[in-house]
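S.K.: the amino acid sequence is not available; the structure is as follows:
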């Protein structure tokens, strides 16, 4: 049994299942040794719960440049894929929501999709993995928002208006290093309506991937805490995906929070993907987030199965090593428990209602 259980702000495990549906029992229930997550490793690691992302990947482009190689040799500025509309993405999003529901059934009580704070508390008390259905990029939501209500009925409780690619609702940041999140226009009128509808339904709005003007628009409209589920500090690593100190101050003032992203390109000061970076980049970001946000507004937001991670973490089983590193750097047990689990639970209670 792991020493400290933890709640995680973001993973892309559903995309793994989407790409290998015939192998899903091996991938989820038994673990095939690939990727960062599976049920046995999560249970062994102390994974108490987290956000499971519905994410629509772009179709491969003929003669596209090698983006992976570009990101390992900064500076880089990757072109964003074209907008995808609801007509071409809803079926994929529905399949991914179905995969999460299948995971719940197949786990035979080991995982539960949480639709309320009461569900969340019950899972934590019983040792059941608490899964939050999240949508990373709202391509599958039509401008009239009918699909939002349908997905909410399925269990959707967290949504990011964009994954870097633009949507009818707004604009994300391109993958650029060095760069700032001030990269384009803000929310569209449909995007502003989406934020209001999410507030009404109690769907948490995720600001990760949204550009700075879109961030400002959400802050002006939303009556809920501002949240970035998997983002880091721009003052440490000058990636467009990271948050400026001004943005961190706005999140703190709203009672929101930020989940520390383990992706090396957002951790390393040189913006590279290399994974042999040790603990220093991780802890520089964590220290900065705690300093600027305060100890009640920082959590974990791994980006498991969606990014290259430092070798010292590796996969979900490495989170306990991160917790040990916090102890080694004089983080007290009360603060560790807040970062590992308690802050996310408190945030969801404030967003969803107790």
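M.R.: It's in. As the structure is a prediction and not an experimental result, all values here were calculated from the model.

S.K.: from here on, just use CA atoms for contacts and neighbour counts.
M.R.: Fine.

S.K.: by residue count, which helix of the chain is the longest?
M.R.: The longest helix of the chain (DSSP state H) is helix 86-106.

S.K.: after that one, next one along is what?
M.R.: strand 111-113 (DSSP states H and E).

S.K.: packing partners for the next helix or strand after that following strand?
M.R.: Per DSSP H and E, the first helix or strand lying C-terminal to strand 111-113 is helix 117-126. Applying 3 or more CA pairs under 8 Å, 6 or more residues apart in numbering; DSSP states H and E, we find helix 117-126 packed against strand 129-136, helix 343-352.

S.K.: one step back: got the buried residues for the longest helix of the chain?
M.R.: 86, 89, 90, 92, 93, 96, 97, 99, 100, 101, 103, 104 (16 or more other CA atoms under 10 Å).

S.K.: picking that back up, how about CSV for the helices and strands packed on helix 117-126, with mean neighbour count and distance to residue 162 added?
M.R.: Below are the helices and strands packed on helix 117-126 laid out as CSV (neighbours: other CA atoms under 10 Å; distance: least, CA to CA, whole Å):
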stretch, mean neighbour count, distance to residue 162
strand 129-136, 26, 7
helix 343-352, 21, 20
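
S.K.: quick one on the thing from earlier: who are the packing partners of the longest helix of the chain?
M.R.: helix 13-19, strand 47-54, strand 111-113.

S.K.: in a markdown table, list the helices and strands packed on helix 117-126 along with distance to residue 34.
M.R.: Compiled in a markdown table, the helices and strands packed on helix 117-126 are given as follows (distance: least, CA to CA, whole Å):
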| stretch | distance to residue 34 |
| --- | --- |
| strand 129-136 | 20 |
| helix 343-352 | 27 |
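
S.K.: and here's the other structure:
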């Protein structure tokens, strides 16, 4: 009998966006494994995925795009385009609440399959029972107004992690655009509303995600908040000069604050040439892991796949392929304790330090 795959806790996926675009409010594509996207219940279990951050991302009003379109298709091009401008608050609120409803409905209907977790005790209980442990995360806070009332509502619904911006500006901050080659140091920092949002998140126990924030906003958060600095799905700029990747100076600041960076599987952010090619060897991912470990230490590196939101290496393919990355880490000489920290334990350790017990 084959042994169970090693458990993985993931820093970022866009499954809710995929279900929302399909108007699948009963989440049947997740439960019944229709083969679309990167994550469903069967493939999560096959790959050892035991939980992660489930992103609620309010897209612009453009028509639905195919899987991987946020990182471009497998066409050999580079990720280099300006983001859309600010989106309408009413549209953002509707999309955000509808994606939250998909997650909550699924957890209520099938707690054996998925649970919305508000602290580490909930994550560990879900994992013990064989249910996927979901941290509700908002990526792009356009649904929240200046008075932050919507933040209170989302927190009550289970929100425990928030990225103030996607790669576009809003009332809180400026998102780093997709440029290759590029630098995250582009645009202004947090607005007054953004500073208030960060303080409110700290008070509520909502983790602030820096992944799509530009450099000025990154340093503003570092000054305002005394919490660990976190980037749920980002890579090393020294290995691939994408504007979405973190510079060594940023990585050093995250290390000083006891934070964590989740390795993004998007090939355009992994490759030194920035090309959208799914035939990207897993050694490319290990090269980023090596650099992140050198800057952050063994307690500061995790995984942030971007499943359902990016073109990823074909050797992984989808959630069922996670053991391939674990094998690549072993082949690179990583010990089992370090591998366990990267694939699961570092996220849980961070969440113990950032989420209040419920």
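M.R.: Thanks, I have the structure now. Because the structure is predicted, anything quoted here is derived from the model rather than measured.

S.K.: returning to that earlier point: of all the helices and strands packed on helix 117-126 of the first structure, which one is nearest residue 307 of the first structure?
M.R.: strand 129-136 (14.4 Å; CA to CA).

S.K.: where does stretch 30-41 of the second structure end up in the first structure?
M.R.: Counting by TM-score structural alignment, stretch 30-41 of the second structure lines up with residues 28-39 of the first structure.

S.K.: do stretch 279-287 of the second structure as well
M.R.: Using TM-score structural alignment, stretch 279-287 of the second structure pairs with 276-284 in the first structure.

S.K.: just the helices and strands packed on helix 86-106 of the first structure: most buried one?
M.R.: With neighbours defined as mean count of other CA atoms under 10 Å, those peak in mean count at strand 47-54, which reaches a mean of 26.

S.K.: and the residue mapped onto residue 301 of the first structure from the second structure, how far from residue 319 of the second structure?
M.R.: Residue pairing (TM-score structural alignment): residue 301 of the first structure is matched to residue 304 of the second structure. With the distance defined as CA to CA, to the nearest Å, residue 304 of the second structure ends up 12 Å from residue 319 of the second structure.

S.K.: just residue 303 of the second structure next, same as before
M.R.: 12 Å.

S.K.: more neighbours: the two, which one.
M.R.: residue 303 (27 against 24; other CA atoms under 10 Å).

S.K.: what's the helix or strand for the residue lying closest to the more buried one once chain neighbours are set aside?
M.R.: Excluding the flanking residues, the one nearest residue 303 of the second structure by CA to CA, 6 or more residues apart in numbering is residue 262, at 4.1 Å. Element membership of residue 262 of the second structure [criterion: DSSP H and E] is strand 260-263.

S.K.: what sits up against that strand?
M.R.: Strand 260-263 of the second structure is touched from outside by 10-11, 228-235, 254, 285, 288-289, 292, 296, 299-305, 346-347, 350, with contacts defined as CA atoms under 8 Å, 6 or more residues apart in numbering.

S.K.: mean shift between it and the first structure?
M.R.: For strand 260-263 of the second structure, the mean deviation from the first structure after alignment is 0.3 Å (mean CA distance after the TM-score superposition for the first structure).

S.K.: helix or strand right after that strand?
M.R.: helix 267-270.

S.K.: average offset between that following helix and the first structure?
M.R.: Mean deviation of helix 267-270 of the second structure relative to the first structure after superposition (mean CA distance after the TM-score superposition for the first structure): 0.2 Å.

S.K.: and the helix or strand that comes right after that helix, what does it pack onto?
M.R.: Sequence-wise, the next helix or strand downstream of helix 267-270 of the second structure (DSSP H and E) is helix 282-296. Packing partners of helix 282-296 of the second structure (3+ CA pairs under 8 Å, 6+ apart): helix 248-256, strand 260-263, helix 267-270, strand 301-303, helix 322-331.

S.K.: where in the first structure does the strand holding residue 262 of the second structure fall?
M.R.: Taking TM-score structural alignment, strand 260-263 of the second structure hits residues 257-260 over in the first structure.

S.K.: same check, this time on stretch 166-182 of the second structure
M.R.: Using TM-score structural alignment, stretch 166-182 of the second structure corresponds to residues 163-179 of the first structure.

S.K.: to residue 337 of the second structure, which of the helices and strands packed on helix 282-296 of the second structure lies closest?
M.R.: That would be helix 322-331 among these, by CA to CA, at 10.9 Å.

S.K.: which parts of the helix or strand that comes right after the closest one are buried?
M.R.: Using DSSP H and E, the helix or strand that follows helix 322-331 of the second structure in sequence is helix 336-340. Buried residues in helix 336-340 of the second structure, defined by neighbour count with 16+ other CA under 10 Å: 338, 339, 340.

S.K.: likewise for stretch 279-286 of the first structure?
M.R.: By neighbour count, with 16+ other CA under 10 Å as the criterion, the buried positions of stretch 279-286 of the first structure are 279, 281, 282, 283, 284, 285, 286.
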